[in-house]
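Enquirer: Pasting the sequence and the predicted model now:
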Amino acid sequence: MCGITGLIHLSGLSIDPTLLLGMNLAIKHRGSDDQGVFIDLDIGLSNRRLHIIGEKNEGHQPMHFKERYHFVFNGTLYNYKALAEKLKAQNIPVHTSSDTEIAFIWLIHFGLNNLSEWEGMYSFIFYDSQDKVVWIRRDTLGIKPLYYALLNGYLAVASETKSFFHFPDWSFEVDNEKILLFLTTGEREIKGDPFWKKAKPVPTGCTLQLNYTLGRRFKWKILNDADSKPDESPTQIETLSFKEATLQGKFILEKAVLSHVNGIGPLGFSLSGGLDSSLIFSLYKYFQPQCIPLAISYAEIENKEINVLKNHFTADYYSIPIPSFEQFQDTHKEVVLLSEGPLPGPNAIYHFNIYAIAKQLGVKIMLSGQGADELFLGYPGFLTSYWKDLYVNKKYTNLLSEVIHTALTRTDLYKPLLQFLKNKKHGRIDKKNISLSDLRDNTLIDSNLPYLLHAEDRHSLANNIESRVPFLDSQILAFARKLPASYSINQGKQKWILRAIGEDLLPESILNNYSKKGFPAKMPEPNQREKMAFLSDLKEFISQDSHFFLPTREPIQLFHQYPALAWRIYSLQKWLKIYNIQAT
């Protein structure tokens, strides 16, 4: 796990080494174990390394081979041992335990062919100095970040956009549209796109390739993968019964969890008492009962479910107290700087604190439950879309069953259920609305997941920890996308197949709890002075000649009646002041 940067002069001139060194310095928090810089006239690469896999003396970056090939890599290949065996079967020598070196050897000998065999999360820059070709790439889901910017005649590439801030051409310009979307919905990093006008994410599922043209100028193009999207054919899973699919899913998830725990140092889990993190935790303990991982939770949410986990599984359990408002605000600024943008909610700060405590406890790898809600239709919006699909496809018996059971068992969904029934009564169900499968892909690629992965990456690496997401294993992704919707939603029960997978592992209080679990969602209670400072920031935003719509222009009403919006304004104000941003 690392931070990487690349600097390429598009006119073939020698690069300014101080620019590359500045890029590397800006992401020093991403790796404290090693660093390296390489410059070849018009191209430079750099790396900050966090040592997780392989021997300490292996994996130094940038890597070089025969003075021709050069490479920087961020991420982890979970099946690196299997890849090494495939290389050996082709009589390609492998003398390393570093997954980064195996990735490098693979690219040297196979090029971009068969990258679908890589199981992991990654971004990389590969440079062939003889043919003057550069490959820039991220994993298919964009678990690992990589951004680019065109500045001062360069193509600059980096794991975080803060590596661009020292360029003379850089400016902290943002679009009003992105701020408006953030204020109204809390969404950011749509398709991984940052707030900044001048920075863009490297696209996923393809390779950005640069080649020399006549006159020693670089020309770039995007190489699309034939295998960049998972197979969407449903034939395999449709023929399986629910029980057979559950057994297959359990096998795939077990394999993913076990592959995600390789590495050095103690292993950690953050527990909310919800299904996703509890299932990952229980599967690990089932196969590694002798191992004692660290399990971290907040004292405020130490509910019946977490206490049941404590009784079921042996681990080192740590409870974190809620910070004071003053401590919370100090961390708020730190996380805004890390995140390079305002925070959608206070839970982002609680999430960061989990990693800060894990660092103090010596944890090097944390397993996260991110991706389960997106893949297995866990958000309330999926249920509404499922009802609409049943209605449009005239599956009225199934629809009636779903509506009745939801009404009887899901009090948390009364509001969307009543709205759906009202729309049905008045004939307002739009048959052209986004389908359930498209909605899932939207949450995976466009809206929900990109920011969640962004936060996992920033919060973990700032604390010298590698965060891993077993639910986003490529085999689980392919499995989930082929499932019939009725295997994920059944009689109002969302993530139904995950609950079936956990039936022999988890207590009923977790399996049968459908309310969303998570870190604390509210900021600590401020004292009067702190509250007045908060209201002052709201008032300052309201007093500006702003065209953003607000439900009220009274700060005290915003604070009490619209707390989510008040928080977003408050965090936005903090971000705008830190960077002296002028929205345009």
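Expert: Received, thanks. Numbers count the residues shown, from 1 in each chain.
Enquirer: Going by C-alpha atoms from here, please, whenever you check contacts or count neighbours.
Expert: Will do.
Enquirer: Can you tell me how far the residue nearest to residue 375 when sequence neighbours are not counted is from residue 230?
Expert: Of all residues not flanking residue 375 in the chain, residue 480 sits nearest, at 5.9 Å (C-alpha to C-alpha, 6 or more residues apart in numbering). Noted for residue 480: a distance of 10 Å to residue 230, by C-alpha to C-alpha, to the nearest Å.
Enquirer: Who has more neighbours out of the two?
Expert: residue 480 (24 against 15; other C-alpha atoms under 10 Å).
Enquirer: Which element, helix or strand, includes the more buried one?
Expert: Element membership for residue 480, per DSSP states H and E: helix 474-482.
Enquirer: other SSEs contacting whichever helix or strand comes after that helix?
Expert: Next along the chain after helix 474-482, taking DSSP H and E as the criterion, comes helix 485-488. Other helices and strands packing on helix 485-488, by 3 or more C-alpha pairs under 8 Å, 6 or more residues apart in numbering; DSSP states H and E, are helix 496-501.
Enquirer: middle-most residue in the chain, spatially?
Expert: residue 453 (1.1 Å; C-alpha atoms, centre = their mean).
Enquirer: Now do the strand or helix carrying it: everything it contacts.
Expert: Assigned by DSSP H and E, residue 453 belongs to helix 448-461. Counting contacts by C-alpha atoms under 8 Å, 6 or more residues apart in numbering, the residues outside helix 448-461 that touch it are 29-31, 142-145, 187-192, 335, 338-339, 348, 351-352, 355, 370-371, 374, 442-444, 466-467.
Enquirer: Check it against this one:
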Amino acid sequence: MCGICGFTGRLATSEEILENMKNKIIHRGPDSGGSYIDDGVSMGFRRLSIIDLEGGHQPIYNETRDMVITFNGEIYNYQELREDLIAKGHVMGSNADTEVLLHGYEEYGEDLLPMLRGMFTFVIWDAKNQTLFGARDFFGIKPFYYALQDGQMIYGSEIKSILEYPNFKRAVNNEALENYLTFQYSVLPETFFKGVFRLMPAHCFTFKNGKLKIKRYWEPKFQNDEKKSLDEFIEEIDTAMQDSVKKHKISDVEVGSFLSSGVDSSYVAASFHGDKTFTVGFDYEKYNEIDFAKALSEKIGIENHSKLITTEEYWETLGKVQYHMDEPLADPSAIALYFVSQTAAKYVKVALSGEGADEFFGGYNIYREPHDLRPLTRLPRPIRRSLGAIAKRLPKMKGKNYLIRGSKDLEERFIGNAFMLTEEERERILKKPTGKYHHTLLTRPFYDKVKDQDDVTKMQYIDIHFWLIGDILLKADKMSMAHSLEVRVPFLDRLVFDVARTIPTKYKVNEENTKYAMRQAAHRYLPDMVAEKKKLGFPVPIRIWLKEDKYYHMVKESFTSKAAQEFFKTNEIVKYLEEHREGKEDNSRKIWTIYMFLVWHKQYFEETA
């Protein structure tokens, strides 16, 4: 694991610029650094030593030293690929997966990418052809950003590095802000910084002669297999998971695992048979998973290390979290992930985690909504629309939201696992709304690709392309790397997905639970109380905190600040706060979404970041 950064072309101070870019991501790789500079490119690298501790230094060259690579991530099938390449005549100077990637690219070109199992972003400079090639992994586990300036490409694992490039002008992308207010994370290819883009998952690029070409090399496709029985799927899930966990354990340093009270991390921890698990909780009974995790750890014979996060610690850390995220993220659990990573980093360099299970196996509670709304969705569309219009005019009452949601098609009401502010609300609170993107414009191309699938599968597909990339995996990478900790995600393995994509919806979501088939596989290792535990997410008591004087005033001060006045109609956003405090509405998530943007803005535009 590491961080990479660099730029094409040669500047008078290339060495100094590259060093500054590397220093901004030293937390991603505190063990060592490396550079490659010639007239065509400057490539930087920061290393966290995990595999081949002595021989894995980067950059790495091919035999003729006319190709050079820097790489962030892990390739879990590199040993098999290495044997194949040696048999084809390639000479390896180390046992590192980085070198295997380089020789694999020499041998297969971009056709190498679908052969890989792992998490990765990498760039390869072909000095002979003056070409920069790069790629990002299948599901977006590892981040990659780039900008184009004066005919050159600047890139990095984090945006911080790009901001160090000479004459790069920081400016807020108002379209990113507008859509963030609905999604709670940055959703557009162009980031919150104008001119800085993210390379999307399963995409690769070639940069040559000032021209950037991007292409998709792989796409997740669902295809239900109705011929297999539930027992066959359970067996396939467990076989794939045990193989994936075994691959994800490969390391020359100690590996631990995160553990909450949920089935995903518990299944990983129980399959892993490691020595240490890590858990955090809050000083509120309803929001504390520590006792549950300790009891499970004891039952499966694993040591548990935990941290109780105080309210003060949580709020004091918000600025650091938004700094490390690079872009605003309104998911309150990001801070919990920051602290569990901090705790784990005291003991290990690598931790396994349970991200991806919900998207692959149908775990979110909202995936039950198509079943719950069936009495309404069976009605003719004009009747549903009329019921929805009537419901909107009703006072606040039980069943109102049910009628409104049931009146809408799935494509209108579901944009992923979070939906914060509607377009009308955005228009009301923003000082300069662009009105450029309705949320359905962003999701429609993805819905079109699964138009023949059932509603639950459509929802999974949307979550894989939005929620998983923009929230779940980004915070896992950034919060762990803030503490020089590598997080690995065994559920997000290509072979695990190959099983998950064939499971019919009846084995994913039913009247008993979500993730049904996966839970049955987990039963082999876990007690019933864990395997059947309902999906909670990571509970954070922000709803309570925002009513307390101290935090109410802290947020109100931010909502009336100069920065807030630049972007928002402050009277409208303060109204959210007052309504929440008085108990008229639960506006906690809307308030948090706005507040996290302002906290982020302070880090990058009001202070030196």
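Expert: Yep, that arrived. The structure displayed is predicted, hence computed values, not measured ones.
Enquirer: before we move on, the earlier item: go ahead and build a PyMOL selection from the buried members of the contacts of helix 448-461 of the first structure.
Expert: In PyMOL, a selection of the buried entries from those looks like this (16 or more other C-alpha atoms under 10 Å):
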select buried, resi 29+30+31+142+143+144+145+187+188+189+190+191+192+335+338+339+348+351+352+355+370+371+374+442+443+444+466+467
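Enquirer: Restricted to helices, list the contacts of helix 448-461 of the first structure.
Expert: 335, 338-339, 348, 351-352, 355, 374 (DSSP state H).
Enquirer: could you redo those as TSV and give each row distance to residue 259 of the first structure?
Expert: Listed next are these as TSV, based on distance: C-alpha to C-alpha, whole Å:
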residue	distance to residue 259 of the first structure
335	30
338	29
339	29
348	27
351	24
352	25
355	22
374	21
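Enquirer: what's the closest of these to residue 284 of the first structure?
Expert: Among these, residue 355 lies closest to residue 284 of the first structure (C-alpha to C-alpha), at 19.6 Å.
Enquirer: and the closest one, what is it in contact with?
Expert: So residue 355 of the first structure contacts 459-460, 463, 465 (C-alpha under 8 Å, 6+ apart).
Enquirer: Same check on residue 339 of the first structure?
Expert: 454-455, 458.
Enquirer: can you rerun that using 10 Å?
Expert: 160-162, 194, 333, 348, 451, 454-455, 457-459, 575 (C-alpha atoms under 10 Å, 6 or more residues apart in numbering).
Enquirer: related to what we said a few turns ago, can you tell me which of the contacts of residue 355 of the first structure has the most neighbours?
Expert: Ranking the contacts of residue 355 of the first structure using other C-alpha under 10 Å puts residue 465 first, with 29 neighbours.
Enquirer: thinking again about what came up before, didn't the residue nearest to residue 375 of the first structure look like it was pressed against residue 237?
Expert: Yes - counting by C-alpha atoms under 10 Å, residue 237 is a contact partner of residue 480 of the first structure at 9.2 Å.
Enquirer: sorry, back to before: buried ones only from the contacts of residue 339 of the first structure, please, as a ChimeraX command.
Expert: Buried subset of these, written as a ChimeraX selection, criterion 16+ other C-alpha under 10 Å:
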select :160,161,162,194,333,348,451,454,455,457,458,459,575
